[in-house]
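S.K.: Below is the structure, and that's it, no one-letter string:
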C-alpha cells in the first residue's frame, strides 16, 4: 500500500467487489422486505435502501474525483494498514486496538508490507478510532475503498431503518413525515452514509437514544450492552454529542422517576435529583481536569483550536462565517449560544450557498424554517395531550438538538463544515417540528405493534 493518502481513481477491485457486495446487500434487503411486506411501513424500506446505496456511492465518487483525498480516504488507508498489520503481526494489531496513538511518530511495526497510515489521522485519537472500526470490515473488502464505503452505508441503512420503526411504534406523526425526517433527508443521507466519522456518530446516537428510552420502560441486559457500546463509540469519536444526549436524558429521567407516586414522594425524589445534578455540575467544574478530553478546560480549548483553524487556515476552502466572538472563555461562549444554535439549525441561508451541495442544504434550511414558523400558528386548546413516551422522546431530542447545535455552530467556522456536522441533528429537530404542527390532526397511520418495533 502506498504511504500517501491520495486516492485519485477507483481501481478494478473497487468495481468488482463493490458490485459483489451490492448484490449481496440487495438480496438481504429483498429478503427482509418479503418477510415484512404485510406491514404498510415497509413500503419505504426498499426505496430507503437504494437511496442510501446511491448516496453512499455518490459520496465516495465525489471525494475521490473531486478532491482525490480527504478524511474518508485516509480512514480507508488507516484501516488497510491495520488489517495488513493483523495479518503480519497480530499482537501489534491487538495493541493498536486497545491503546491510543503513540504520539507524533509512527511505530516501527508499520512498514512497507503493512503500509504507513497518514500521520495526521494516526495522531488524532478520534480519527484513528474510525480506522480501528473500519479495519474489522477491511478483511472483507479486498483493498477496495468503495466496497468498504458501501459496507458502512449498508450498516447505516439498517440502523436508520430500525430507528424509523422505533419512532413509528409510539409517535402519532403521519408516516410520510416520519419517513422524510428519518429516511430521506438529502444532506443526512449524503454525509451519514459513507466511511466518515459523521456516519459512526449518527448511527451510535440512534442506537443510544433508542435503548435509553427502552430502558425507561423496562431495563434489560441487551439495553445495557447497547447503551455502553454506543456511548463508548460516541465518546471515542465526538464527545460533545455524548454530552448532548446524556444530559437531557438524565434530567428527564429524574423528573419522570416515580411519576405515578404521591405528590410528596415525587417532590422528595425530584428535589434529591436536582440536588444531585447541581452536585455533579459542581464536582465536574472543580475536578474536570481528571476527565481529560471531556474536561471544561479541554472543551473550551478544543473549541477555540477548531474555530481558529477553520477561520484562519487557508487550506480549508469555502465560505466562512463569524459569530463575532473575540475571546474563548466559558462566559463568552454562553453569550454566543443563541447565535450559534440558530446558525447550526438554519444556516447556510439559500443566498449564502456557494455550490450545488450548499444550495441543497440552503433549500433544506428554508423548508425547515418554514415548518418552524408554522409552530407559532394558533393551536387547538382541546387537542389531546401528548402521550408520555412521546413526551419523553421529544424532550430528550429537543434539548439534545439545542446542545449539539451550540457545539456545531460554535466550532464549524466554515459553511461546508457546518453542513456536514449539523446533519445528525436535523432528523431529531424535524421530528419535533412535524409532531408539533400535526398533533391536532387525526392520526393517519396507526403505530406499529410495540413488540415488533421495540424488539
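M.R.: Here it is on my side, so go on. Note that the structure is a prediction, hence the values are computed from the model and not measured.

S.K.: switch to C-alpha atoms for all contacts and neighbour counts from now on
M.R.: Fine.

S.K.: What about residue 107, how many residues nearby?
M.R.: Counted with other Cα atoms under 10 Å, the neighbours of residue 107 add up to 12.

S.K.: What is the three-state secondary structure of it?
M.R.: Following DSSP: H, G, I helix; E, B strand; the rest coil, we place residue 107 in the coil state.

S.K.: Report the contact partners of the residue most central in space within the chain.
M.R.: The residue lying closest to the centre of the chain (Cα atoms, centre = their mean) is residue 202, at 1.9 Å. By Cα atoms under 8 Å, 6 or more residues apart in numbering, the contact set of residue 202 is 192, 424.

S.K.: That one: helix or strand, and which one exactly?
M.R.: Here residue 202 sits within helix 197-217, counting by DSSP states H and E.

S.K.: In the helix or strand that that helix is followed by, which residues are buried?
M.R.: Using DSSP H and E, the helix or strand that directly follows helix 197-217 along the chain is helix 221-237. By neighbour count on 16 or more other Cα atoms under 10 Å, the buried set for helix 221-237 is 223, 226-227, 230-231, 233-237.

S.K.: Which single one of those residues is nearest to residue 31?
M.R.: Distance to residue 31 across the buried residues of helix 221-237 (Cα to Cα) is lowest for residue 226, with 25.4 Å.

S.K.: so what's that closest one up against?
M.R.: 207-208, 211.

S.K.: roughly how far out does stretch 218-232 sit from the chain middle?
M.R.: Its chain's C-alpha centre and that of stretch 218-232 lie 18 Å apart, by Cα atoms, centre = their mean, to the nearest Å.

S.K.: oh sorry, the question was meant for stretch 387-399
M.R.: 19 Å.

S.K.: mind checking how far the nearest residue to residue 363 once chain neighbours are set aside is from residue 412?
M.R.: Distances taken as Cα to Cα, 6 or more residues apart in numbering put residue 350 closest to residue 363, at 6.1 Å, once the chain neighbours are dropped. According to Cα to Cα, to the nearest Å, residue 350 and residue 412 sit 18 Å apart.

S.K.: higher neighbour count, the two?
M.R.: A direct count of neighbours by other Cα under 10 Å for residue 350 and residue 412 places residue 412 higher, at 27 against 17.

S.K.: next, the one to line up against it:
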C-alpha cells in the first residue's frame, strides 16, 4: 500500500456507493432492501482489512497478484498493444511481451493464478494501479454475485430472509477471505451468479437465453481458477433442476414415468459436464483426483509445520479414490465443524472455530428436535435442501482431505459455507415448527385420558 491509496480510494468508494444507492431499488424488495448497503459495506471492509493484514504481517498471494498486475499495468503504459496481449494471451511468448513475461512467474499455460492477474490488471488501468481500489473493486464484483445468491435463496424461502442474509454476507470468514484481491473472491461471486442462473433459467424458465450465456460465462470464470468448485457444484445443481421439474408434474403416473427419464438425462449431462471439466485440467481426471489430492495435502502439511501448529491429520492417503472414500467422514467433520475452540492458535483460527462451533450446535439442534430420519427425509424431499447439503458434503470432502492445515482450509471452504448455513436455516424453518406441532398434538391427545384418570 502507498500514499495514493489514502487519497484515491475515497473517490472510488463514493462512486461505488453512489452506484449502489442508485440501483438498490431495482434489485431489492421491501424485506431485503435494508441489507443491501450493509452487505456491500462488509465486503468492502473485508477487502481493505485483508489487504492491511497481508501488507503488514503475512505477505503472500494478494501481494503477488498486485505486483504482477502492476507489471501488466506498466506494459500498457509502454505499449497498449503489449498490455492487451498480456491480458488476452493464451500463454505463448511473443517478442512484444517477452521482456514482461520474465517478471510474471504465473504467466504460461495452465496457470490458474494468471486469470486473477488479468482481471487485476484491467482494474489497475481504471484505478491508477492503486492496490486498495483494486481490492475494493474485487469486493464489488464479488458482492454482485453474492447478492444474486441471497435473492435466490430469499425467493425460495422468504420466511427466513434475515437468517439467509447472515448466511450469505455476514459470516466473518466469508466476507474476509472472500472479498479482496484473491482467487477466492472471484470464484465466490461467480458461483453466486451461476446459482442464480440455474434457478432463474432452468427452474423458473425466465430469461433462459440470458441465463444460459451468463451461466456459461460464470462457469468459465470458475473453470479458469478452481475447477474443483464446478466439479462439486454441477451434479447437485442438475439434480436440483431435475427434482424441481418433476415435482411440478401433477399427475402421479406421469411423474412415475418422467422421473427415470429426467434422472437418466440428468445423469448423462452431469457425466458429460464433469468429463469436460476434468478434460480442461488433467489434474482432475477421475483416475488422478486421488493422486492430486495426496500431493496437495502432503505439501500443505509440510507448510503447516511452520504455521504454529495449524496442521491437522485425518489419516494417511494412498493416492486412490478408494483411499479418499475412507477418509470422507473425517474430512466432512474437519471442513464443517473444525477447528474446535481449543484448537485455535491465532485470531483468524478463533473466528473460524466460532463459526464451526455454531455450525455444529445448529446441526445438532435440528437433529435433536426433529429426529435423524425425519431430517434426512426433509432434505431429500425439498430440492433446494438437496442441493445445499449434497454440494456442501462433496465440497467438504474435497477440501477436508486436500487442505492439511486450518489456515488453508478456512479459505478453501468458503464456497460451501453460505450453502450449508442457508440449508440449515431453511431446514429449521420447515422441520422445527412441524416437530413442535406434532408434540403439541400429542399433548392435546393425552388430555382426555389424563382427565378421565
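M.R.: Everything's here; your move. Here the structure is a predicted model, which means the values were calculated and not measured.

S.K.: Please state their TM-score.
M.R.: The TM-score (TM-score structural alignment, normalised by the length of structure 2) is 0.83; 427 aligned residues with a Cα RMSD of 3.4 Å.

S.K.: can you count the residues close to residue 393 of structure 2?
M.R.: With other Cα under 10 Å as criterion, residue 393 of structure 2 counts 20.

S.K.: ok, now which ones touch it?
M.R.: residue 332.

S.K.: before we move on, what about the one 3 residues further on?
M.R.: Listed by Cα under 8 Å, 6+ apart, the contact set of residue 396 of structure 2 reads 331-332, 335-336, 413, 416.

S.K.: Tell me which residue of structure 1 matches up with it.
M.R.: When structure 1 is aligned by TM-score structural alignment, residue 396 of structure 2 is paired with residue 405.

S.K.: what's the angle between the host helix or strand of that match and helix 197-217?
M.R.: Under the criterion of DSSP H and E, residue 405 of structure 1 resides in helix 388-411. With axes from the mean of the first three to the mean of the last three Cα atoms, to 10 degrees defining the directions, helix 388-411 of structure 1 sits at 150 degrees from helix 197-217.

S.K.: Buried residues, helix 388-411 of structure 1. List them.
M.R.: Neighbour-count burial for helix 388-411 of structure 1 [16+ other Cα under 10 Å]: 390, 392-411.

S.K.: Please report the distance of the most far-flung residue of structure 1 relative to its centre from residue 216 of structure 1.
M.R.: Most distant residue from the mean C-alpha position of structure 1: residue 264, 39.9 Å away (Cα atoms, centre = their mean). According to Cα to Cα, residue 264 of structure 1 stands 22 Å off from residue 216 of structure 1.

S.K.: Same question for residue 268 of structure 1.
M.R.: Look at residue 268 of structure 1 and residue 216 of structure 1: by Cα to Cα, they are 20 Å apart.

S.K.: Give me the more crowded residue out of those two.
M.R.: Between residue 268 of structure 1 and residue 216, residue 216 has the larger neighbour count (other Cα under 10 Å), namely 13 against 10.

S.K.: List the contacts of that one.
M.R.: residue 253.

S.K.: Now with 10 Å, please.
M.R.: Applying Cα atoms under 10 Å, 6 or more residues apart in numbering to residue 216 of structure 1 gives the contacts 253, 256-257, 389, 392.

S.K.: Closest to residue 383 of structure 1 out of these?
M.R.: Looking across the contacts of residue 216 of structure 1 and measuring by Cα to Cα, the closest to residue 383 of structure 1 is residue 389, at 17.2 Å.

S.K.: Surely the closest one and residue 172 touch.
M.R.: No: using Cα atoms under 10 Å, residue 389 of structure 1 makes no contact with residue 172, being 11.1 Å away.

S.K.: What does residue 152 of structure 1 correspond to in structure 2?
M.R.: Checking TM-score structural alignment: residue 152 of structure 1 goes with residue 138.

S.K.: Now do the contacts for its match.
M.R.: By Cα under 10 Å, 6+ apart, residue 138 of structure 2 lies in contact with 43-44, 47, 119-120, 123, 132, 178-183, 185-186, 189.

S.K.: go with 7 Å
M.R.: Each residue near residue 138 of structure 2 by Cα atoms under 7 Å, 6 or more residues apart in numbering is listed here: 179-181, 185.

S.K.: what about the host helix or strand of it, how far off from structure 1?
M.R.: For residue 138 of structure 2, the element it lies in under DSSP H and E is helix 131-156. Compared with structure 1 after fitting, helix 131-156 of structure 2 deviates on average by 1.8 Å (mean Cα distance after the TM-score superposition for structure 1).

S.K.: circling back: conserved subset of the contacts of residue 138 of structure 2 in structure 1?
M.R.: Mapping these onto structure 1 (both residues aligned by TM-score structural alignment, their matches' Cα atoms under 7 Å) leaves 179-181 still in contact.

S.K.: and these, which are buried?
M.R.: So, by 16+ other Cα under 10 Å, the buried ones in these are 179-181.

S.K.: Tell me the one among those residues nearest to residue 100 of structure 2.
M.R.: Among these, residue 181 lies closest to residue 100 of structure 2 (Cα to Cα), at 21.3 Å.

S.K.: To which residue of structure 1 is that closest one aligned?
M.R.: Using TM-score structural alignment, residue 181 of structure 2 pairs with residue 195 in structure 1.

S.K.: quick one: its match is in a helix?
M.R.: No: assessed with three-state DSSP, residue 195 of structure 1 is coil; it does not lie in a helix.

S.K.: So the nearest residue to it once chain neighbours are set aside versus residue 143 of structure 1, what's the distance?
M.R.: Sequence neighbours aside, residue 149 is the residue nearest to residue 195 of structure 1 in space, at 5.0 Å (criterion: Cα to Cα, 6+ apart). Residue 149 of structure 1 is 11 Å from residue 143 of structure 1, where distance means Cα to Cα.

S.K.: do the same with residue 33 of structure 1
M.R.: Note on residue 33 of structure 1: its distance to residue 143 of structure 1, by Cα to Cα, is 31 Å.
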